[in-house]
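Visitor: sequence first, predicted coordinates after that:
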Amino acid sequence: MSDYNTPSTPKRPPRQPRTGVTSTGARKAGSKSNRSRAREFALQGLYQSLVGRNGVSDIDTFTRDLAGFNKADAAHFDALLHGCVEQGAALDALIVPLLDRPMTEISPIEHAVMWIGAYEMQHCLDVPWRVVLNECIELAKEFGGTDGHKYVNAVLNGLAPTLRVAEVEADRTAKKPRA
């Protein structure tokens, strides 16, 4: 008779639960990367800028005092918040041609998410364009309206071939079947 606790019988490691997502497939709060958290805090700050017209330095100070900010990538937060506010008009100029309605009819959350996506595609070249797209879709799902993520996806997918020409083309040629 063997005993499972004896050293001669190897123990099977306990089954590891799937980490990072809930049963519905959504990301768990504890599993977010520091950059994902930075995007969330930047989104909150950009919302304050767009809706409340608060100054970026006031937003910055306020946001850094929020619970959980210490788990965010502060440098990425700075780049997104300050970069998007400073370049808002230029980012809108990229986004507006892809919209099917006036910007005034776009939710401030989706507007801010599109700013983040456009800014990252332009300035954060270390982040693959598909990661930018997926992160923005997740932000829109979590904070935006019911189908806002679909709109964000369509706009940023339309922007990617312009801002990440070589990267998007490389993805397309890699997916073509070989004859």
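Guide: Structure received.
Visitor: alpha carbons only for contacts and neighbour counts from here, please
Guide: Noted.
Visitor: show me where the protein has its helices.
Guide: Ranges of helices in the chain, per DSSP state H, are 34-52, 56-64, 74-86, 88-95, 108-123, 129-143, 148-163, 165-175.
Visitor: hey, which of the ones you listed is tucked in deepest?
Guide: helix 108-123 (a mean of 24; mean count of other Cα atoms under 10 Å).
Visitor: most centrally placed residue in this protein?
Guide: Centrality entry for the chain: nearest residue to the mean C-alpha point is Glu135, 2.7 Å, by Cα atoms, centre = their mean.
Visitor: not counting sequence-adjacent ones, nearest residue to that one?
Guide: Ser36 (7.1 Å; Cα to Cα, 6 or more residues apart in numbering).
Visitor: what of Val113?
Guide: Val113 sits nearest to Cys136 (Cα to Cα, 6+ apart), 5.9 Å away.
Visitor: isn't the residue nearest to Glu135 right up against Cys136?
Guide: No: contact between Ser36 and Cys136 fails when scored by Cα atoms under 8 Å: they sit 9.4 Å apart.
Visitor: so Pro161 sits against Val168, correct?
Guide: Yes: applying Cα under 8 Å, one finds Pro161 in contact with Val168, separated by 5.8 Å.
Visitor: hmm, who's touching stretch 147-164?
Guide: Identification of contacts with stretch 147-164 by Cα atoms under 8 Å, 6 or more residues apart in numbering yields 94-95, 98-99, 110, 113-114, 117-118, 121-122, 129, 133, 136-141, 168-169.
Visitor: A further structure is provided below for comparison with the first:
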Amino acid sequence: MSDDNQSTPTPGRPRQNRKGLTSTGVRKASSKSTRSRSREFALQALYQHLVGGNDATAIDMFTRDLAGFHKCDAAHYDALLHGCIDTAEDLNALIAPQLDRRLEELSPIEHACMWIGVYEFLHCPDVPWRVVLNESIELTKEFGGTDGHKYVNGVLHALAPTLRPQEVAADKAGKPAQD
């Protein structure tokens, strides 16, 4: 049987026309930037921290040995992993008021994705706020539960005007942000 059937859509599922995406709408590994990859590794590491309470140094050593780590932005990964763990209380204090449940009831994936998003809002001004939002949503889509990305989107979208007020206001006005 040939590969010709791959271009034919399956019944009940629309054909994926956008390049670089899987049939579920998630970016293919080959089309991911080094920063996107660093967020994925940071997510895996933060998951270990949230679920197992593992030490950041031990998690870091383990994660750096994973296949494909060499393709990520190691400096951004370091900033995310150590920054999120070191400022966890501050991140949680920003996230908690936006939740409709207790922080402890969040899935570890959603929690880690929110940490990454809030951390980048606060400490990575070189990453536009919409990119931070989109990357966090994509992480949740790929690794989280069915509708977890909607929840992460809602929380981060509510925090963006507070954490990046000038950038969000300029974006809504249709102008580039002024420093």
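Guide: Received, thanks. Note that the structure is a prediction, hence the values are computed from the model and not measured.
Visitor: on that earlier part again, what's the distance between the residue nearest to Val113 of the first structure and Ile109 of the first structure?
Guide: Distance, Cys136 of the first structure to Ile109 of the first structure, using Cα to Cα, to the nearest Å: 11 Å.
Visitor: do Thr162 of the first structure as well
Guide: Applying Cα to Cα, the value for Thr162 of the first structure to Ile109 of the first structure is 23 Å.
Visitor: now do Arg35 of the first structure
Guide: Noted for Arg35 of the first structure: a distance of 18 Å to Ile109 of the first structure, by Cα to Cα.
Visitor: and Val165 of the first structure, by the same measure?
Guide: Separation of Val165 of the first structure from Ile109 of the first structure (Cα to Cα): 27 Å.
Visitor: got it, and Gly45 of the first structure?
Guide: 11 Å.
Visitor: again with His82 of the first structure
Guide: From His82 of the first structure across to Ile109 of the first structure, the span is 17 Å (Cα to Cα).
Visitor: rewinding a little: the residue nearest to the centre of the first structure and Arg37 touch, don't they?
Guide: No: Glu135 of the first structure lies out of contact with Arg37 (Cα under 8 Å); the separation is 10.4 Å.
Visitor: ok, now which ones touch the closest residue to Gly20 of the first structure other than its chain neighbours?
Guide: Closest residue to Gly20 of the first structure apart from its sequence neighbours, by Cα to Cα, 6+ apart: Ser31 at 4.9 Å. By Cα under 8 Å, 6+ apart, Ser31 of the first structure lies in contact with 19-21.
Visitor: which single one of the residues you listed is nearest to Ala75 of the first structure?
Guide: Taking Cα to Cα as the measure, Gly20 is the one of the contacts of Ser31 of the first structure closest to Ala75 of the first structure, at 23.6 Å.
Visitor: hang on, the closest one packs against Ser33?
Guide: No: the pair Gly20 of the first structure / Ser33 is not scored as a contact, 10.1 Å apart, by Cα under 8 Å.
Visitor: not counting residues beside it along the chain, what's closest to His76 of the second structure?
Guide: Closest residue in space to His76 of the second structure, ignoring its immediate chain neighbours: Ser38 at 6.3 Å, by Cα to Cα, 6+ apart.
Visitor: same check, this time on Asp73 of the second structure
Guide: In this structure, Asp73 of the second structure finds its nearest non-sequential neighbour in Thr34, 5.0 Å apart by Cα to Cα, 6+ apart.
Visitor: so what's the one you found up against?
Guide: 71-73.
Visitor: quick one: map it onto the first structure.
Guide: Under the alignment (TM-score structural alignment), Thr34 of the second structure pairs with Asn34 in the first structure.
Visitor: cool, Leu50 of the second structure as well?
Guide: By TM-score structural alignment, Leu50 of the second structure lines up with Leu50.
Visitor: if I look at its match, how far off is Ala89 of the first structure?
Guide: In this view, Leu50 of the first structure and Ala89 of the first structure are 12 Å apart by Cα to Cα.
Visitor: thank you kindly, that will do.
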